[in-house]
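> sequence? don't have it. structure:
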C-alpha cells in the first residue's frame, strides 16, 4: 500500500493520458457535484500546489457581466480542497474550517485558480489549522480574488 493520497495518485496517472485532465475533473465533480456548476478543469496538481481553470459562461455571471463572487469562492474551495487532499498523508484527515476572501477586481474573462501552502506542513499526532492560500487571476494574469481557506487537519482515528 502506498502513502500517496489517492487524489494525487489519480492525477499522476490520468494527467499523462489524452483527455486525462478532463477525466480527473469529471471524477472530482462526481464525488462533489456542486463543483460541476462552475465547469472547472484541472491543469496542475502536486504536493502543496493546485491549478484549475474556469471558462466564463452565462450560468456563472452576475448582473454586471462578470464572474459571480460565489463562483470564484467555489473555484477557490475546489483548488484549495484538492490541493489539501493531494498533500495530507493517508494517516490524516481534513475539513475546511473557515474562509476569508478579498474581491480585488471584476472578473471579466476566464479565470485560473491557484492554491498553495505558505509553508510546508508538518503532520504529527495533534490536530492543527492549515491555511490554504488561493489566488484567482483573469486571462491577463491580474489577480481578481485572494482568499485563505483554513483547513483543520488531524490524525485519523485508530479502528
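Structure's in. What do you need? These numbers were taken from a predicted model, which means no experiment stands behind them. Numbers count the residues shown, from 1 in each chain.
> From now on I want contacts and neighbour counts done on CA atoms only, so please keep to that.
Fine.
> Tell me which stretches of this protein form helices.
Counting by DSSP state H, the chain has helices at residues 6-14, 20-31, 69-87.
> quick one: the strands in the chain?
Under the criterion DSSP state E, strands of the chain are mapped to 40-46, 49-54, 92-103, 111-117, 128-138, 143-155.
> Of these, flag the one that's most buried.
Among those, the stretch with the highest mean neighbour count (mean count of other CA atoms under 10 Å) is strand 111-117, at a mean of 25.
> Please compute how far that one lies from its chain's middle.
Once both centres are worked out by CA atoms, centre = their mean, to the nearest Å, strand 111-117 turns out to sit 7 Å from its chain's centre.
> Put this next to the first one:
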C-alpha cells in the first residue's frame, strides 16, 4: 500500500524532538473538537493507530474517572486517523455509527488502539468498514471497546486525480 499524505506527515513530524506532540496538535488544528481531550499520538501506520489521553479533572465524571464521552472521543479520533492513514488513493470516509461497551472504570492515562476488522480496499461503490477500538488503562487492562462503522466511498472525480 502506498503511503498516504497523513502517514508521510506523521513520519516527518515524529523524526523531530516533540514530534508526536506536534503531530497531535496538527491533527487537532484540522479537527479542533478533538483538542478537548488533549490527545497524543503514539503509533500511526496503515491499519493501526494508537493515541493516549490524560486523566485530567476536565475529563472526569462525577466518580473521578475518565468520562465516557472522553473515551468515545478518543475512539473516534484514533479510528478516524487510522482510516485516513490507510485509505487507498481516490477513496474517502466518514463515521456512520458507533457501538460502545464500558468494561470497567477508566482511571489514569487511557490508550486507544484502532484497527480495521476487514481489509480496507479501493472499490467502485461505497461500503461499511467496521473499525475496532480498544481502550486500555495504565495497567494494560481493557476498560472500553467501540466498533465504529466508517462509510468508505470513492471520491467524486477520482479518476481525474
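Right, received. Where do you want to start? Predicted model only: the values in this text are computed from it and were never measured.
> Quick check: TM-score for this pair?
Superposed pair, TM-score by TM-score structural alignment, normalised by the length of the first structure: 0.95. Supporting alignment: 157 aligned residues with a CA RMSD of 1.0 Å.
> so can I have JSON lines of the strands of the first structure showing distance to residue 5 of the first structure?
As requested, the strands of the first structure are exported to JSON lines (distance: least, CA to CA, whole Å):
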{"stretch": "strand 40-46", "distance to residue 5 of the first structure": "11"}
{"stretch": "strand 49-54", "distance to residue 5 of the first structure": "14"}
{"stretch": "strand 92-103", "distance to residue 5 of the first structure": "10"}
{"stretch": "strand 111-117", "distance to residue 5 of the first structure": "17"}
{"stretch": "strand 128-138", "distance to residue 5 of the first structure": "17"}
{"stretch": "strand 143-155", "distance to residue 5 of the first structure": "14"}
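> and of those, who's closest to residue 67 of the first structure?
Set against residue 67 of the first structure and scored by CA to CA, those come closest in strand 111-117, at 8.5 Å.
> Can you tell me which residue is spatially central in the second structure?
The centroid of the second structure falls nearest to residue 78 when counting by CA atoms, centre = their mean (0.9 Å).
> how much space is there between that residue and residue 15 of the second structure?
As judged by CA to CA, to the nearest Å, residue 78 of the second structure and residue 15 of the second structure stand 21 Å apart.
> Quick one: the helices of the first structure as TSV, columns for distance to residue 135 of the first structure too.
Shown next, in TSV, are those (distance: least, CA to CA, whole Å):
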stretch	distance to residue 135 of the first structure
helix 6-14	21
helix 20-31	19
helix 69-87	8
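> which of the ones you listed is buried the deepest?
Of the helices of the first structure, helix 69-87 is the most buried (mean count of other CA under 10 Å), at a mean of 23.
> ok, now which ones touch residue 103 of the second structure?
Neighbouring residues of residue 103 of the second structure by CA atoms under 8 Å, 6 or more residues apart in numbering: 142-145.
> Name the nearest of those residues relative to residue 126 of the second structure.
residue 145 (25.3 Å).
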